[in-house]
Every structure is written in C-alpha cells, then in structure tokens.
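Prediction below, plus the sequence it came from.
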Amino acid sequence: MDPSHRIVPANAPKSASIQDTANSLGLHDALRYGPRSLAAENKTRGGLRERLESWDATQDNLKLTMQRNVFGLHMPMRTLMERKIVSRNPHMPALAQSNPHLDILMGRDETLDCSDFMMPASELAQPMDVHAEMEKKLHM
C-alpha cells in the first residue's frame, strides 16, 4: 500500500535506452537494428492501456490511504485481512462459484460486469467427477 492520494494511475516513467541494441563499443548498432528513433521508443511505453490496467489498484490504494488517514492504521489492515480471509475458498473445487463476500468488501457489489451474466462455455460444462477433483485438492 503506497500512501498516496492519487486518483488516476501515474504515467510510466519515460526513458530511452540503447542497452538492447548496443554494440561492443556501447553505441547503437544501426546496421543491425536500423535507425534509432527516440520518439518511437517513448511512444511504445505508457499510454492508455497501462492506465486502464492499473486503474483498480490505484482506486483501491486511494480508499485504503483515506481509511488510514481517517481511522488510523488498523482500518486498512483490517480490510486487507478480511479480504484475504474471504478470498480463501475451501468449498468444493469442482463447482464454479462466485465470491459475493469479496465483491462486497471490494466495493463491486453494486456493479455489473460481463462475467456476471454471460458465462463462457467452459464454465457451463462443469466436471462431473467430483472425487477426482477432491483428490487433486488434497494433493495440492
């Protein structure tokens, strides 16, 4: 947990390096790797994809930081412990199950996602050999 009040994810640090394309003298090998373009190297890193991938983690970090500032250090620790306890699922592994308790603790109980009402065909075809699934669970 990084104690920051950041609402949106930070941009990835932009840096250009020739370590992958350097020759024995430490210079960019243009004959082997082509001309070097710093604009192309910076454009490939960062952007919208990385922001969207780290959006949930940033929002969760903000909520935990605000809990820490308002209630003290015990509140985010308690929240994280409750999430860990609830995410452990000792039920039958052969049956596909959702975890509404974890959804409530994460604040996702009032949102709909595609996975909530559109199940892929792999989840619809549940294994019928419960004994084999239980044996796999014992050996893990």
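Perfect, I can see it now.

For the rest of this, base every contact and every neighbour count on C-alpha atoms.
OK.

For burial, what's the neighbour tally of residue 103?
16 (other C-alpha atoms under 10 Å).

For it, give its distance to residue 73.
Distance of residue 103 to residue 73, computed by C-alpha to C-alpha, to the nearest Å: 23 Å.

How about residue 123?
From residue 123 to residue 73 the distance is 40 Å (C-alpha to C-alpha).

Please compare the first structure with the one that follows:
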Amino acid sequence: MVRWLVLTTWHPLFIKSFGLPSVKPKPGGVESLDIHEGHYGVPDVMTYGLSSSRPNVASSHPLEQSEKMYTKNKELMHMTMLRNLQGLHAPLRLTMELRAAEKVGRLPFLPSSNFMRDVLSGRDEEIGFEDFLNTAEFREQMGQPHAVLEKQLGIL
C-alpha cells in the first residue's frame, strides 16, 4: 500500500490540477518565423505560395493574441471539463478520433472541407466568416500540383 502511494505521487497525471486552465492571454510575440527557401536561398513561391511576414511580426492590440487563441482555449477548456466529468479516457478518445479525421488520404494540392473534424468538434453547427470568405477553392495561391506532390513525397 505504501509503495503504491510513493509511485503515484510523482506521476505527472496526479500532479495536474483538476481545475480549469487559465485563458488569460500570455504576452508574447512571434512563436516562429518560417520562410521556406529553395535550393538557391530564394523563397520557393511556386511550391509554398506567396506569404507575408507582417502578420507574424507583432500584434497591434492586446486582445488580438486572445482572439487568435480563442478556439484553442475553448478546445482546451472543453477537454479539461470532459476529463473532470467523464475521466481521462474521454479526451484521449476524442483526440484520437480527431487525429484520425485529420489524416484523410487526399492529394496534398486538393482542398479539404474537413467536415469529419468539424462534426467531432461541434463546429458543423456554427457559421463563421471563414465558412464563406476565402474558402480553399477560391484562393489565388494554387501551387503546381506536381511540385506540391513531389515535395510531400520527398522527391523535390
């Protein structure tokens, strides 16, 4: 009995609090600034598309970071409440199903609606700006299908 208590006290599963996580925005700027370069040190526009570094540099308002992290915070809060109510298996099972839904086998240059992921996360019942503005099929940054496929396969 004593041995069991000693083994479980240091385990990270037991150290975590069952309280809700903080949604207070953390001050900070850029997490990472990635510029994909080709063989000659020039950005490969045909494979990765046009990109702007301005949105990655700094936020203009204190609430901007909070708004960017809204869905992530909402999902974290949902998983924590699910763990507290139903046990550890529920968020693990839901995360496993979400990862399986994201690995749907499509060619990398074809747009995906991610409908299965939206159903699992409850997002299919909401209508937001991203549903009708700048959808994948109307974007101007279409890469060359052969170059994108070669990049995914590691040939390029």
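Perfect, thanks for sending it. Keep in mind that what you see is a predicted model, and the values were worked out from it rather than measured.

Can you pull the TM-score for these?
Remark: TM-score between the superposed chains equals 0.59 [TM-score structural alignment, normalised by the length of structure 1]; 107 aligned residues with a C-alpha RMSD of 3.3 Å.

Give the aligned equivalent of residue 68 of structure 1 in structure 2.
The equivalent of residue 68 of structure 1 in structure 2 is residue 83 (alignment by TM-score structural alignment).

which SS class is its match?
Secondary structure for residue 83 of structure 2, judged by DSSP: H, G, I helix; E, B strand; the rest coil, is helix.

my guess is it contacts residue 93, does it?
No: between residue 83 of structure 2 and residue 93 there is no contact under C-alpha atoms under 8 Å: 10.8 Å.

quick one, which of those two is more surrounded?
Legend: neighbour count by other C-alpha under 10 Å for residue 83 of structure 2 and residue 93, higher for residue 83 (16 against 11).

SS state for residue 24 of structure 2?
Going by three-state DSSP: residue 24 of structure 2 is coil.

Distance of it relative to residue 63 of structure 2?
For residue 24 of structure 2, the distance to residue 63 of structure 2 - C-alpha to C-alpha - is 10 Å.

Likewise for residue 74 of structure 2?
For residue 74 of structure 2, the distance to residue 63 of structure 2 - C-alpha to C-alpha - is 16 Å.

which residues sit in contact with residue 65 of structure 2?
25, 59 (C-alpha atoms under 8 Å, 6 or more residues apart in numbering).

Give me the aligned partner of it over in structure 1.
Per TM-score structural alignment, residue 65 of structure 2 is aligned with residue 50.

again, but for residue 152 of structure 2
Residue 152 of structure 2 maps onto residue 137 in structure 1, by TM-score structural alignment.

Could you grab the helix/strand/coil label for that match?
helix.

which SS class is the closest residue to it other than its chain neighbours?
Using C-alpha to C-alpha, 6 or more residues apart in numbering and skipping residues adjacent in sequence, the residue nearest residue 137 of structure 1 is residue 93, 7.4 Å away. The local conformation at residue 93 of structure 1, judged by three-state DSSP, is coil.

could you check the distance from the aligned partner of residue 93 of structure 1 in structure 2 over to residue 74 of structure 2?
Counting by TM-score structural alignment, residue 93 of structure 1 corresponds to residue 108 in structure 2. To residue 74 of structure 2, residue 108 of structure 2 is 29 Å away according to C-alpha to C-alpha.
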